[in-house]
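**Student:** Next one to model:
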Amino acid sequence: MSERLMALAASPTDAAQAAAVELRRRYEWVDPRKADLIVALGGDGFLLQTLHAMLDRHRPVPVFGMNLGTVGFLMNSWSPDLLEARLLAAKTIKVPPLRMEAVTVEGERHTVPAINEVSLLRETRQAASIEVCVDGRVVLPELVCDGVLVATPAGSTAYNFSAHGPILPLESALVALTPISPFRPRRWRGAILSDRTRIRFRALDPVKRPVSAVADQREVRDIDTIEVTIDRSNPLTLLFDPEHALDDRIAMEQFAI
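**Tutor:** This is a model prediction of the structure:
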């Protein structure tokens, strides 16, 4: 394990910063640009930030998160002990991100990655009016709603679940297409699609009913069209303790009351 260079990232919370002081005292660390793996201290939100930083690297490295936040669904338990042994025994899970290609009403083009979900959301009190295409075929000529999202398995327990979307097993090769407060068609509750699907949204009245597109926390306003696909060219790697049964935790969320 000593041959692998570790970098440390910590959220600005008091608990994470105190833990970082303890780890810096006990282990050797390098600059993240030289590291073979990243140890991230915080909650799920901070892990998401750390993974997004990996997307900007030519060679994304594995990330081992330790929970010093609130939920920590994607994190391992916090302990300063035997860290090198934990990393040596850790199992890996590949997480391919989404890629959002957005075009605004002014013709500006934006390509933005997302790890959890891409959401199309109304900007005003007016409901959004959106055409939905799957692999080049119009499947919903007009979806009237507060919004609609595409979620990865890793993100299916986040915003997608709050919008009553399905929970997806982590290695299921599926994405969830989930409406947010749909008004018409009233009975449509979404779809589960192959992660090789190309999903395209078009704002039908972008002036009267403007919509924004959000890839995780990055927003592009006044959207004309967006296309969402899985980006297989730049997969991310999460590290977990062997006893951290993430798929089991995701499955059991379906029975949470």
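**Student:** going forward, measure contacts between C-alpha atoms and count neighbours the same way
**Tutor:** Will do.
**Student:** Quick check: buried residues in stretch 50-63?
**Tutor:** Neighbour counts over stretch 50-63 (16 or more other CA atoms under 10 Å) mark 50-52, 54-55, 60-63 as buried.
**Student:** Of those, which is the nearest to P153?
**Tutor:** Among these, L51 lies closest to P153 (CA to CA), at 15.4 Å.
**Student:** Kindly reformat the buried residues of stretch 50-63 as JSON lines containing distance to V71.
**Tutor:** Putting the buried residues of stretch 50-63 into JSON lines (distance: CA to CA, whole Å) gives the following:
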{"residue": "T50", "distance to V71": "17"}
{"residue": "L51", "distance to V71": "17"}
{"residue": "H52", "distance to V71": "19"}
{"residue": "M54", "distance to V71": "22"}
{"residue": "L55", "distance to V71": "24"}
{"residue": "P60", "distance to V71": "25"}
{"residue": "V61", "distance to V71": "24"}
{"residue": "P62", "distance to V71": "21"}
{"residue": "V63", "distance to V71": "18"}
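**Student:** Now show me the structure for the sequence below, then we'll compare the two:
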Amino acid sequence: MKYFYLIANLAKELVPETRAYIIDRLEKRGAQCRFLSPAQQNKYGKHTPSELVPSETECVITIGGDGTLIQAARDLAGRNIPLLGVNRGHLGFLNQVSTEDEIEEAIEALTQDRYELERRMMIRGTVFHEGKPVFQDIALNEIAVTSQVPLRVLRYQVSVNDEYLNHYSADGVLVATPTGSTAYNLSAGGPVMAPAGRMMALTPVCPHSLNARSIVLAPEDRVRIGVSNSGRVSFDGDSTADLETGDSLAVERSGLETVMIRRKKQSFMQNLSDHLSGI
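**Tutor:** The predicted structure follows:
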């Protein structure tokens, strides 16, 4: 690889210094590196418009927390540019590089074309109002439906492939990908799934029932969630859409995927064990 693009959350501690270090190490190896100018950063905030990332880009390096990488995946969906995350956040399940030694090792491997790629499943959610689609977006982690009013319990009617499944009285209901299984889904008591898998987890959030359980679904399944009162759907905690009484949300596998650089020396099980032991 020779052409890189950096996406950094400059509000986080040590991120500006880390970005400067990565640029220096890349350029010393003859690589070219682009990133948003200060004016563009002020204009677009946490977003990176896809059209600003050059077509010759071979790898995007994100610097920050998992949220920085997820935002990059959403912004650049469909470009199939491999992503590598450098962790300057808290847990960093997605960001596999943290220390200077790991950064140095990763840059050397990338510039010498010694790396592996892993394709991550994404999901698509469509909001229906009076039977017509009115909003659609994608997610790498999860799509969640909650109340518009904090701490208000809603009643959700859930069906899978147009077959009734259950009613949930809960703070929310979410559909998570394998990548997102270690995020909101894990906090809500859902299962951990291997990131390269092709499946979805349907998980009630704080259900008011002892028999409400998370369910793992096949990638070809289609989930529909209806609300008894006004609700809100969020995509990776970023974009949102309001739901009125009678509206519904349909969630299914997206045709888009996120491509990630995977370090050969660290397996998913090792990464999971390291993070769970530190929670």
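**Student:** Need the TM-score between these chains.
**Tutor:** TM-score for the superposed chains, counting by TM-score structural alignment, normalised by the length of the first structure: 0.87, backed by 246 aligned residues with a CA RMSD of 2.3 Å.
**Student:** ok so, going back, out of the buried residues of stretch 50-63 of the first structure, name the ones that lie in strands.
**Tutor:** Assigned to strands by DSSP state E, the following of these qualify: V63.
**Student:** just curious, which of the buried residues of stretch 50-63 of the first structure is nearest to A15 of the first structure?
**Tutor:** Looking at these and their distance to A15 of the first structure, the nearest is T50, at 17.4 Å (CA to CA).
**Student:** Just tell me what that closest one corresponds to in the second structure.
**Tutor:** Using TM-score structural alignment, the partner of T50 of the first structure in the second structure is A72.
**Student:** now A176 of the first structure
**Tutor:** Under the alignment (TM-score structural alignment), A176 of the first structure maps onto A201 of the second structure.
**Student:** which residues in the stretch 51-200 of the second structure form strands?
**Tutor:** Remark: strands assigned in the stretch 51-200 of the second structure by DSSP state E, counting those that start in this stretch are 59-64, 83-87, 116-129, 132-139, 142-147, 154-160, 163-176, 200-207.
**Student:** Give me the distance between the equivalent of M260 of the second structure over in the first structure and T50 of the first structure.
**Tutor:** When the first structure is aligned by TM-score structural alignment, M260 of the second structure is paired with L238. Distance of L238 of the first structure to T50 of the first structure, computed by CA to CA, to the nearest Å: 11 Å.
**Student:** circling back to that earlier point, looks like the match of M260 of the second structure contacts M66 (just checking).
**Tutor:** No: counting by CA atoms under 8 Å, L238 of the first structure stays clear of M66, with 11.5 Å between them.
**Student:** neighbour count winner among these two?
**Tutor:** Legend: neighbour count by other CA atoms under 10 Å for L238 of the first structure and M66, higher for M66 (25 against 21).
**Student:** Contacts only, for the aligned partner of the more buried one in the second structure.
**Tutor:** Aligned by TM-score structural alignment, M66 of the first structure pairs with V86 of the second structure. Applying CA atoms under 8 Å, 6 or more residues apart in numbering to V86 of the second structure gives the contacts 61-65, 95-98, 103.
**Student:** Would you write a ChimeraX line that selects the buried entries of these?
**Tutor:** Those of the contacts of V86 of the second structure that count as buried under 16+ other CA under 10 Å are selected in ChimeraX with:
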select :61,62,63,64,65,95,96,97,98,103
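**Student:** which of the contacts of V86 of the second structure are the two that sit furthest away from each other?
**Tutor:** Spatial extent of these (CA to CA) is set by the pair G65 and I103 at 15.1 Å.
**Student:** Helices of the second structure, residue ranges please.
**Tutor:** Secondary structure of the second structure (DSSP state H): helices at 15-28, 38-44, 66-75, 100-111, 184-187, 268-276.
**Student:** hang on, the earlier thing: just give me the neighbour total for the match of A176 of the first structure.
**Tutor:** Look at A201 of the second structure: counted by other CA under 10 Å, it has 24 neighbours.
**Student:** wouldn't it be in contact with P219 here?
**Tutor:** No: applying CA under 8 Å, one finds A201 of the second structure not in contact with P219, separated by 9.9 Å.
**Student:** Now tabulate the strands of the stretch 51-200 of the second structure in TSV and tack on distance to L276 of the second structure.
**Tutor:** Output for the strands of the stretch 51-200 of the second structure, formatted as TSV (distance: least, CA to CA, whole Å):
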stretch	distance to L276 of the second structure
strand 59-64	20
strand 83-87	16
strand 116-129	21
strand 132-139	24
strand 142-147	20
strand 154-160	31
strand 163-176	19
strand 200-207	19
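**Student:** which one of those lies closest to E244 of the second structure?
**Tutor:** Closest to E244 of the second structure of the strands of the stretch 51-200 of the second structure is strand 116-129 (CA to CA; 7.8 Å).
**Student:** quick one: the closest one to the first structure mean distance?
**Tutor:** Its aligned residues in the first structure lie a mean 1.2 Å from strand 116-129 of the second structure after superposition (mean CA distance after the TM-score superposition for the first structure).
**Student:** Tell me the buried residues in that strand?
**Tutor:** Neighbour-count burial for strand 116-129 of the second structure, counted by 16+ other CA under 10 Å, picks out 118-129.
**Student:** Let me know the angle separating it from helix 100-111.
**Tutor:** 90 degrees (axes from the mean of the first three to the mean of the last three CA atoms, to 10 degrees).
**Student:** Need the contact partners of stretch 15-29 of the first structure.
**Tutor:** Outside stretch 15-29 of the first structure, the residues that touch it by CA under 8 Å, 6+ apart are 5-11, 41-42, 68-69, 80.
**Student:** among those residues, who's most crowded?
**Tutor:** Compared across the contacts of stretch 15-29 of the first structure, L41 has the highest neighbour count, 29 neighbours, by other CA under 10 Å.
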